[in-house]
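Student: Return atomic coordinates for the entry below.
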Amino acid sequence: MYTTLISAADLAERIGDPNIVVVDCRHDLTNLAAGREGYAIGHLPGAVFGDIETQLSGAKRGADGVFRGRHPLPEKEALIETLRGWGVNDDSQVVAYDAHGGMFAARLWWLLRWLGHEAVAVLDGGMAAWQSLGQPLSTEAPAKPRGNITVRAPFVPTVTVVDVMLNLQNGERTVIDARAADRFRGENETIDPVGGHIPGAKNRFFKDNLQADGRFKDADALRADFTRLVERPEQAIMQCGSGVTACHNLLAMEIAGLPGAALYPGSWSEWVSNPTRPIATGPA
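Tutor: This next block holds a predicted model:
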């Protein structure tokens, strides 16, 4: 069972195994069609396509009309139906990949753990690692038999915007923001029209989890990085722009042997939708 990462070499040995479901999670926040177009041009053999916008996220507004963020969590029942359509069973090994250092694949990794499915891993190094081994790509969309995955007890916790607001008062937990430093400081109006960060938050750009070749740093290096930010992982609240790249930091902490941090799914996009919530700018 692979529960964090799988290497391209290990996946290549198992790619035809019917118990393995490979999901292409490529995406572009500025071109929402780019992931599916890339999948059509060429993807790992047997892989299905997972759409961040329509399948791995839910409605942007709740039943009460309140904005929940750019990529709120999907309803569990809807996500289960998507996974069954991909052929995922309770005993399936799921492998998620992208071409962006795992920034989108980590979202599916986290979502499956949220459903209580342990056997899910991110392809370390993504498409580049696969192609560096001379492995083939395919243009065929596979027909998968319907899966039987069910919802079980989650492996990962979440917090709400109310929890984050309360934390401003009691300071019991540390908010760690996965966005780039300029966005964290409030200097990138193109991506964040309302810039800055939650007061008291620390900045850990998700790309800092990676080596130069796009693969994750080893467990010891990641453990050293994150223990400088938070004493105990269960004290940490992970966030980003919309709850996607925060999952990359959560995966890195899991690799480091530091499980227990919570995801704030609404993240910055939900936080700034209410102008009464405080904002800080500048460095952490």
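
Student: C-alpha from now on. contacts and neighbour counts both.
Tutor: OK.

Student: show me where the stretch 101-250 of the chain has helices.
Tutor: 105-114, 126-132, 161-170, 181-185, 219-227, 246-255 (DSSP state H, counting those that start in this stretch).

Student: Nearest to residue 67 among the ones you listed would be which one?
Tutor: helix 161-170 (11.5 Å; CA to CA).

Student: got the helices of the stretch 101-250 of the chain as JSON lines, with distance to residue 56 and mean neighbour count columns?
Tutor: Output for the helices of the stretch 101-250 of the chain, formatted as JSON lines (distance: least, CA to CA, whole Å; neighbours: other CA atoms under 10 Å):
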{"stretch": "helix 105-114", "distance to residue 56": "7", "mean neighbour count": "25"}
{"stretch": "helix 126-132", "distance to residue 56": "18", "mean neighbour count": "18"}
{"stretch": "helix 161-170", "distance to residue 56": "20", "mean neighbour count": "13"}
{"stretch": "helix 181-185", "distance to residue 56": "24", "mean neighbour count": "21"}
{"stretch": "helix 219-227", "distance to residue 56": "27", "mean neighbour count": "16"}
{"stretch": "helix 246-255", "distance to residue 56": "13", "mean neighbour count": "26"}
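
Student: please give me the structure for this one as well, since I'd like to look at both together:
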Amino acid sequence: MNKKVISSLTIVVALVIGFFVYQNITAVKVQEVNVSAQQSKINEYAHPESFITPEELKAMQEDENQDVVAIGVLKSKDEAIPGSFVLWRPDYQESKEVPYGGVAAPKEDMEKLLSDFGVKEDTTIVTYAANDQHDATRLLWQLKVLGHEDVRLLDGGLNVWIGAGYETAAAAEVGDRPKTDYVATNFNEEALNADLEEVVEAVENTEDYYLLDTRSESEETGSDTKQGAFGPGKIEGSDWIEYSQATAEDGTLKSKAELEELYADVLKSDKEIICYCQSGVRSAYTWFVLTQAIGYDKVQNYDGSWIEWSYNAYEKQDPAVAEHTENGKF
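Tutor: Below you'll find the predicted structure:
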């Protein structure tokens, strides 16, 4: 076999391997879910009104008397639920220069975003993602901070939508719905978002606070530092339950009984729970599980999370933060 043939075969093999790797990383995994079982599970949650099935969303979209806006948190706008808008993290995060990234966009930016999407105060907003629902719950959390009343998570996301036999399409564009002048009249940041000062207080006041690390085990032990963080470690005294443990094999949320068992130690503490991760995304998923599925009301999401904490520990060398950092390398 001559060198040209070998070279050509090598290129073909590389392309084939690259294609399958790309597919495995980016492709939406189709999930077929039993409709009645899913609805029965949702009905047992503390707040079933915060969840929606593909069948319910489809029916709402087809009912001209229903005002519903679906928003997918996806990296691509090419494959989405028909009629839905698509965002990615930079679209709803702080756009101004800050020493660390990942924090929520300010109230005014979120109001403009919803205005562009034609959202009114009484519009039903459905958030969804693909393959992993933590990005959908992060956006949902920000909408709850904004004070929007009717926000629902599509249980299982785009995966179960496709699994139900429904089509996908390119995302909607701004202007497809008449723009509105959305105003967040019930802004609720203080109740749902823990800031750095409160987290420091939580470390020093274990009688009233319970810190919950929702990152991967390698991040929690300090053996891995994700891009964007300023150093390894965890917040002193925090317990660890990775956010993904709340998800069933089919990509939907586990049953209430399973979740109560998973978070048994957290729930029996009867304290104010502060969840954190790298940048408040995975911890928003845990916040959603605890508050909406289980019904434990005393929960906050730490928006700045490990990125902000590690910035203050490593870059600013704030002693109030550094001395409360475990598994760090200063």
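
Student: After superposition, what's the TM-score here?
Tutor: TM-score for the superposed chains, counting by TM-score structural alignment, normalised by the length of structure 1: 0.86, backed by 265 aligned residues with a CA RMSD of 2.2 Å.

Student: would you turn the helices of the stretch 101-250 of structure 1 into JSON lines with distance to residue 73 of structure 1?
Tutor: As requested, those are arranged in JSON lines below (distance: least, CA to CA, whole Å):
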{"stretch": "helix 105-114", "distance to residue 73 of structure 1": "8"}
{"stretch": "helix 126-132", "distance to residue 73 of structure 1": "24"}
{"stretch": "helix 161-170", "distance to residue 73 of structure 1": "13"}
{"stretch": "helix 181-185", "distance to residue 73 of structure 1": "22"}
{"stretch": "helix 219-227", "distance to residue 73 of structure 1": "25"}
{"stretch": "helix 246-255", "distance to residue 73 of structure 1": "12"}
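
Student: Ok, which of those helices comes nearest residue 152 of structure 1?
Tutor: Closest to residue 152 of structure 1 of the helices of the stretch 101-250 of structure 1, according to CA to CA: helix 105-114, at 8.6 Å.

Student: closest one to residue 151 of structure 1 among the helices of the stretch 101-250 of structure 1?
Tutor: Relative to residue 151 of structure 1, the nearest member of those by CA to CA is helix 105-114, separated by 8.8 Å.

Student: just the angle between the closest one and helix 246-255, please?
Tutor: Angle of helix 105-114 of structure 1 versus helix 246-255, following axes from the mean of the first three to the mean of the last three CA atoms, to 10 degrees, is 70 degrees.

Student: In structure 2, what range does helix 105-114 of structure 1 match?
Tutor: Using TM-score structural alignment, helix 105-114 of structure 1 lines up with residues 136-145 of structure 2.

Student: Please give me every residue in contact with the residue nearest the centre of structure 1.
Tutor: In structure 1, the centroid-proximal residue (CA atoms, centre = their mean) is residue 107; its distance is 2.3 Å. Listed by CA atoms under 8 Å, 6 or more residues apart in numbering, the contact set of residue 107 of structure 1 reads 56, 244-245, 247-248.

Student: Strands along structure 2, start to end?
Tutor: Remark: strands assigned in structure 2 by DSSP state E are 51-52, 68-73, 85-87, 124-128, 151-154, 193-194, 209-213, 234-235, 239-240, 272-276, 299-302, 325-326.

Student: export those to a markdown table and tack on distance to residue 36 of structure 2 and mean neighbour count?
Tutor: Output for the strands of structure 2, formatted as a markdown table (distance: least, CA to CA, whole Å; neighbours: other CA under 10 Å):
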| stretch | distance to residue 36 of structure 2 | mean neighbour count |
| --- | --- | --- |
| strand 51-52 | 13 | 20 |
| strand 68-73 | 22 | 25 |
| strand 85-87 | 28 | 22 |
| strand 124-128 | 20 | 24 |
| strand 151-154 | 15 | 24 |
| strand 193-194 | 35 | 22 |
| strand 209-213 | 33 | 24 |
| strand 234-235 | 41 | 26 |
| strand 239-240 | 33 | 18 |
| strand 272-276 | 32 | 27 |
| strand 299-302 | 30 | 26 |
| strand 325-326 | 46 | 19 |
